[in-house]
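Engineer: here's a sequence, model it:
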Amino acid sequence: MDSVTVVDHPLVQHKLTFMRKRETSTAGFRRLLREISLLLCYEVTRELPLTMEHVETPLAEMDSPVLEGKKLVFASVLRAGNGLLEGMLDLVPSARVAHIGLYRDHATLEPVEYYFKAPEDLSDRLTVVVDPMLATANSAIAAVQKLKERGARDIRFVCLLAAPEGVAKFTKAHPDIPIVTAAIDEKLNEKGYIVPGLGDAGDRMYGTK
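Structural biologist: Below is the predicted model of the structure:
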């Protein structure tokens, strides 16, 4: 799992524990996801290239670092990906946004696409795909493939939780894509849910079943 980074920061792990709790409210779950997404965003953007810009402070002139190149893209796998997206946009409000609409067929566990909208010039931008759960990995694999077909070349995947089976399947399909996650849980159950997990992230975020 060399391509996987587990963000073990105490704040991430603390907030994740409260998200796992059955009794956490919809509002609490949504707030915690937004807070964790900020911390995950710090990690996935750690190696963004910098260039120097000459600025004048109230006291002196200096050369100071700024981000180099075109603004990055956050690609949300609908609908649960929007929970991570909102927090990341708080941190990087100038980022472009792509939306990838996929739902999981509960009989086959395969992804079904219903929507795709992305900036045209993905080839020159870092694209960060966000989806809270990397379970069977079918949706994540399909989302990344769609972005590659659109021209994206520098892609990273961010999730809240991952299953070992999902990590293995995703890295086999896209060995060039790094994964950033808060935890790798024990396994998938027979219905394709992460165990112990936290349930269905979309349902808990939006109060649906």
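Engineer: C-alpha only now, for contacts and for neighbours.
Structural biologist: Fine.
Engineer: all strands of this protein, in order?
Structural biologist: Ranges of strands within the chain are 4-6, 50-56, 61-67, 73-78, 96-104, 111-117, 126-130, 133-134, 154-162, 179-184, 187-188, 194-195, based on DSSP state E.
Engineer: compare with the first, here's sequence two:
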Amino acid sequence: MLIHNISNQDSILNSFLSEIRDITIQKDPMRFRRNIERIGEILGYELSKSLNYSSQIIKTPLDNCNVNLPTNEIVLCSILRAGVPLHNGLLNYFDKAENAFISAYRHHKHNPESFEIIVEYLACPNLEGKTLILADPMLATGQSMLATYEALKPFGTPKEIHLVSVIGAQEGVDFVNNNFDKDTHLWIATIDEKLNEKGYIIPGLGDAGDLAFGQKLQQ
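Structural biologist: Now for the predicted structure:
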């Protein structure tokens, strides 16, 4: 897997990351969503550098102009509900992309510290030969990302796969690295040290879905 950790180089991304972590700023859900969206825009810009381009002639009011434009057929898939702001940020840049949505959540059976990933709702276009972007803001264990990809397989084989996350734990990064093809790209804003006993990223930011859309009842 090709891992692109954008925080390895200082940029304005640091400001957005600091705000989504800050427990005081987190009290404003609208700002939290907007910051995730802005991080998605940055990740989308970096990802765009790896796409295929061809020269096209654009007619201006004064003359013709040659411009290299991306040729990839992109399908953008996000994991509900936490993935929505990240999806919007990516869609701001890949505005011609087709879209897929999937629900994948942790189901705690008997022990609150153990869980399985349940996939229910799924809407997806044909993926055959296209560029698939899987977006999930928190790459904790990596199981949700893999479960999502497995659920998408009946829709066709993508030409290439890009995983996009805001914050990941090293354990989750290692998991997707070991379970996705070596040509898969991971675009991630930053990588944190570890997971706690409940599978949450440390230091992380908490539950991205709750911070963006309000607390939910546990299943």
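Engineer: got a TM-score for the two of them?
Structural biologist: Laid over one another, the chains give 0.92 as their TM-score (TM-score structural alignment, normalised by the length of structure 1), with 206 aligned residues with a CA RMSD of 1.5 Å.
Engineer: dump the strands of structure 1 into JSON lines; add distance to residue 209 of structure 1 and mean neighbour count as well.
Structural biologist: JSON lines is the format used below for the strands of structure 1 (distance: least, CA to CA, whole Å; neighbours: other CA atoms under 10 Å):
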{"stretch": "strand 4-6", "distance to residue 209 of structure 1": "29", "mean neighbour count": "17"}
{"stretch": "strand 50-56", "distance to residue 209 of structure 1": "44", "mean neighbour count": "11"}
{"stretch": "strand 61-67", "distance to residue 209 of structure 1": "41", "mean neighbour count": "12"}
{"stretch": "strand 73-78", "distance to residue 209 of structure 1": "16", "mean neighbour count": "25"}
{"stretch": "strand 96-104", "distance to residue 209 of structure 1": "14", "mean neighbour count": "19"}
{"stretch": "strand 111-117", "distance to residue 209 of structure 1": "19", "mean neighbour count": "14"}
{"stretch": "strand 126-130", "distance to residue 209 of structure 1": "22", "mean neighbour count": "26"}
{"stretch": "strand 133-134", "distance to residue 209 of structure 1": "17", "mean neighbour count": "28"}
{"stretch": "strand 154-162", "distance to residue 209 of structure 1": "20", "mean neighbour count": "23"}
{"stretch": "strand 179-184", "distance to residue 209 of structure 1": "24", "mean neighbour count": "22"}
{"stretch": "strand 187-188", "distance to residue 209 of structure 1": "20", "mean neighbour count": "18"}
{"stretch": "strand 194-195", "distance to residue 209 of structure 1": "17", "mean neighbour count": "22"}
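Engineer: out of these, the one nearest residue 15 of structure 1 is which?
Structural biologist: Proximity to residue 15 of structure 1 (CA to CA) singles out strand 179-184 among the strands of structure 1, at 10.1 Å.
Engineer: that closest one corresponds to what range in structure 2?
Structural biologist: Aligning strand 179-184 of structure 1 against structure 2 (TM-score structural alignment) gives residues 186-191.
Engineer: with structure 1 overlaid, how far apart is that stretch on average?
Structural biologist: Stretch 186-191 of structure 2 differs from its equivalent in structure 1 by a mean of 0.7 Å after superposition (mean CA distance after the TM-score superposition for structure 1).
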